[in-house]
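Engineer: Fold the following.
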Amino acid sequence: MTASSDTALLVIDAQESFRQRPDDWAATANPAVLDNIALLVDHARTVGDPVVWITHSEPGTGGVFDPALGFVRVIGELAPADDEAAVTKTTINAFTSTDLQERLQGAGIRRVVICGIRTEQCCETTARVAADLGFEVEFVTDATTTSAIPSHGALAAVSGDDIMRRTESILSARGFATITDTKTRIGASSA
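Structural biologist: Next comes the predicted model:
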């Protein structure tokens, strides 16, 4: 990975696996997620920020994240460039089971911009770990998405929108990340 700036865009789990759950994908809290990710990717390429494509894999499970089924690949509408880094993880965050930290530090990256799928899971967890590792973190919430969590026993259902707002609140209030949106991120780094 080569960098002309100290910022990298991490595109987390924007992969075909999620579309193999049609009911879940149709109920996404943010239908504009792929458009916003594409805008961030185009902008990163324009300003010389490296783009890192991260996918989640669960080998041997027989589910949609099992690479043997062929869905552990970036969603078709998003086209990684040949020279962009690709990392496959087997943990919720993008660092623990990969060499992502070494790649970023080796390229002189100090700030990561996070977008992708499952706001409160892989995106939020990666943001927290990145902050713990000393990276400055920008979390572009409107370039993430999730789905509602149905009620379970005595626990009430939680809407996707509520999950996204909760993630913003916790990451911001606890100092893990600066919360932003696609338009602001693109405008701020262009100025």
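
Engineer: make it CA atoms for all contacts and neighbour counts henceforth
Structural biologist: Fine.

Engineer: Show the contacting residues for residue 71.
Structural biologist: By Cα atoms under 8 Å, 6 or more residues apart in numbering, the contact list for residue 71 reads 15, 16, 17, 20, 64, 65.

Engineer: As TSV, those with distance to residue 26, neighbour count and secondary structure would be great.
Structural biologist: Below are those laid out as TSV (distance: Cα to Cα, whole Å; neighbours: other Cα atoms under 10 Å; DSSP: H, G, I helix; E, B strand; the rest coil):
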residue	distance to residue 26	neighbour count	secondary structure
15	15	23	strand
16	13	18	helix
17	13	24	helix
20	11	14	helix
64	16	20	coil
65	18	24	coil
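
Engineer: will you turn the residues you listed into JSON lines that also has distance to residue 95?
Structural biologist: As requested, the contacts of residue 71 are exported to JSON lines (distance: Cα to Cα, whole Å):
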{"residue": "15", "distance to residue 95": "18"}
{"residue": "16", "distance to residue 95": "21"}
{"residue": "17", "distance to residue 95": "20"}
{"residue": "20", "distance to residue 95": "25"}
{"residue": "64", "distance to residue 95": "22"}
{"residue": "65", "distance to residue 95": "18"}
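
Engineer: Quick check: residue 181 touching residue 115?
Structural biologist: No: between residue 181 and residue 115 there is no contact under Cα atoms under 8 Å: 9.9 Å.

Engineer: can you tell me which residues contact residue 120?
Structural biologist: 146, 163, 164, 167.

Engineer: Which members of the residues you listed are positioned in helices?
Structural biologist: 163, 164, 167 (DSSP state H).

Engineer: ok, and the most crowded of the residues you listed?
Structural biologist: residue 164 (23 neighbours; other Cα atoms under 10 Å).

Engineer: That one contacts residue 143, doesn't it?
Structural biologist: No: Residue 164 lies out of contact with residue 143 (Cα under 8 Å); the separation is 10.9 Å.

Engineer: structure for this one too, so we can compare:
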Amino acid sequence: MRSALPAPGTVLLLIDLQRAIDHPSWGVRNNPHAERQLARLLVRWRNQGWPVWHVRHDSTSPESHYRPGQPGHEFKPEFAPMPGEPVIPKQTNSAFIGTDLENRLRKGNHDRLVVAGVITNNSVETTVRMAGNLGFQTWIVADGCFTFARTDWNGTLRSAEDIHAMSLANLDSEYCIVTTTDALLGTSS
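Structural biologist: Alright, predicted model coming up:
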């Protein structure tokens, strides 16, 4: 049985917190305070000396803002890795595909992950699904992720909040435990 909260020392896995995510072409996003929540988590993890790992998207698409060499490829300044914090470069929507993430976790005896970042229904969801399938105890931080509005298969525009909520619902209990920053920190904002 999974515990409601991760144990101290759980890996904080931050997904794709790069400048590219702020480009206006993404459109309307939800959770405008996600960065503030992520900063709170990062401070706690670093102050405690717990592992903080960063996933960086290295797009191979010529038009992507996430492509190496583009200004958007750089980490957002407030989430730049500190010395000793691993960076996992990826080229797909999963931090486990084509990377050494699983090997690093297993070698370090890390079996618990707290995942946050962007995009909820893309790289975050895919990474969390794989983490759960690979047997890692995983938590996703609902207020530490965000996504964007998009049109569904039937042509109906869905809000970023609806997409975010559905993505979390798809993951909760089967692949991970959905939690909040306050719950993880034992505080209220």
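
Engineer: Now the TM-score, please.
Structural biologist: Overlay of the two chains. TM-score (TM-score structural alignment, normalised by the length of the second structure): 0.88; 180 aligned residues with a Cα RMSD of 1.7 Å.

Engineer: Which stretches in the second structure count as helices?
Structural biologist: According to DSSP H, the helices that the second structure contains are 34-48, 101-107, 125-133, 160-171, 181-185.

Engineer: now the ones you listed in CSV, with distance to residue 83 of the second structure?
Structural biologist: Below are the helices of the second structure laid out as CSV (distance: least, Cα to Cα, whole Å):
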stretch, distance to residue 83 of the second structure
helix 34-48, 11
helix 101-107, 17
helix 125-133, 24
helix 160-171, 32
helix 181-185, 24
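
Engineer: Pick the most buried one from those helices.
Structural biologist: Mean neighbour count, computed with mean count of other Cα atoms under 10 Å, is highest for helix 125-133 among the helices of the second structure, reaching a mean of 20.

Engineer: Run the chain-centre distance for that helix.
Structural biologist: 11 Å (Cα atoms, centre = their mean, to the nearest Å).

Engineer: Could you name the residue of the first structure that is farthest from its center?
Structural biologist: The outermost residue of the first structure relative to its centre, with distances by Cα atoms, centre = their mean, is residue 154 at 30.6 Å.

Engineer: Which parts of the second structure are strands?
Structural biologist: 11-15, 52-57, 87-90, 112-118, 137-146, 150-151, 157-158, 177-179 (DSSP state E).

Engineer: Redo those strands as JSON lines? Include mean neighbour count.
Structural biologist: Formatted as JSON lines, the strands of the second structure follow (neighbours: other Cα atoms under 10 Å):
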{"stretch": "strand 11-15", "mean neighbour count": "23"}
{"stretch": "strand 52-57", "mean neighbour count": "23"}
{"stretch": "strand 87-90", "mean neighbour count": "19"}
{"stretch": "strand 112-118", "mean neighbour count": "25"}
{"stretch": "strand 137-146", "mean neighbour count": "25"}
{"stretch": "strand 150-151", "mean neighbour count": "14"}
{"stretch": "strand 157-158", "mean neighbour count": "12"}
{"stretch": "strand 177-179", "mean neighbour count": "21"}
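
Engineer: With distance to residue 45 of the second structure as added columns, please give these in JSON lines.
Structural biologist: Output for these, formatted as JSON lines (distance: least, Cα to Cα, whole Å):
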{"stretch": "strand 11-15", "distance to residue 45 of the second structure": "7"}
{"stretch": "strand 52-57", "distance to residue 45 of the second structure": "7"}
{"stretch": "strand 87-90", "distance to residue 45 of the second structure": "16"}
{"stretch": "strand 112-118", "distance to residue 45 of the second structure": "11"}
{"stretch": "strand 137-146", "distance to residue 45 of the second structure": "14"}
{"stretch": "strand 150-151", "distance to residue 45 of the second structure": "33"}
{"stretch": "strand 157-158", "distance to residue 45 of the second structure": "34"}
{"stretch": "strand 177-179", "distance to residue 45 of the second structure": "16"}
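
Engineer: For residue 131 of the second structure, find the nearest of the ones you listed.
Structural biologist: Distance to residue 131 of the second structure, taken as Cα to Cα, is lowest for strand 137-146 among those, at 6.8 Å.

Engineer: after superposition, how close is that closest one to the first structure?
Structural biologist: Once superposed with the first structure, the aligned residues differ from strand 137-146 of the second structure by a mean of 0.4 Å; criterion: mean Cα distance after the TM-score superposition for the first structure.

Engineer: who touches that strand?
Structural biologist: 2, 6, 29-35, 37-38, 111-120, 124, 128, 131-132, 160, 164, 168, 175-181.

Engineer: Tell me how far that strand lies from the chain's centre.
Structural biologist: With Cα atoms, centre = their mean as the basis, strand 137-146 of the second structure stands 7 Å off its chain's centre.

Engineer: whereabouts in the first structure does it align?
Structural biologist: Mapping strand 137-146 of the second structure onto the first structure (TM-score structural alignment) gives residues 136-145.

Engineer: again with stretch 49-58 of the second structure
Structural biologist: Under the criterion TM-score structural alignment, stretch 49-58 of the second structure matches residues 48-57.
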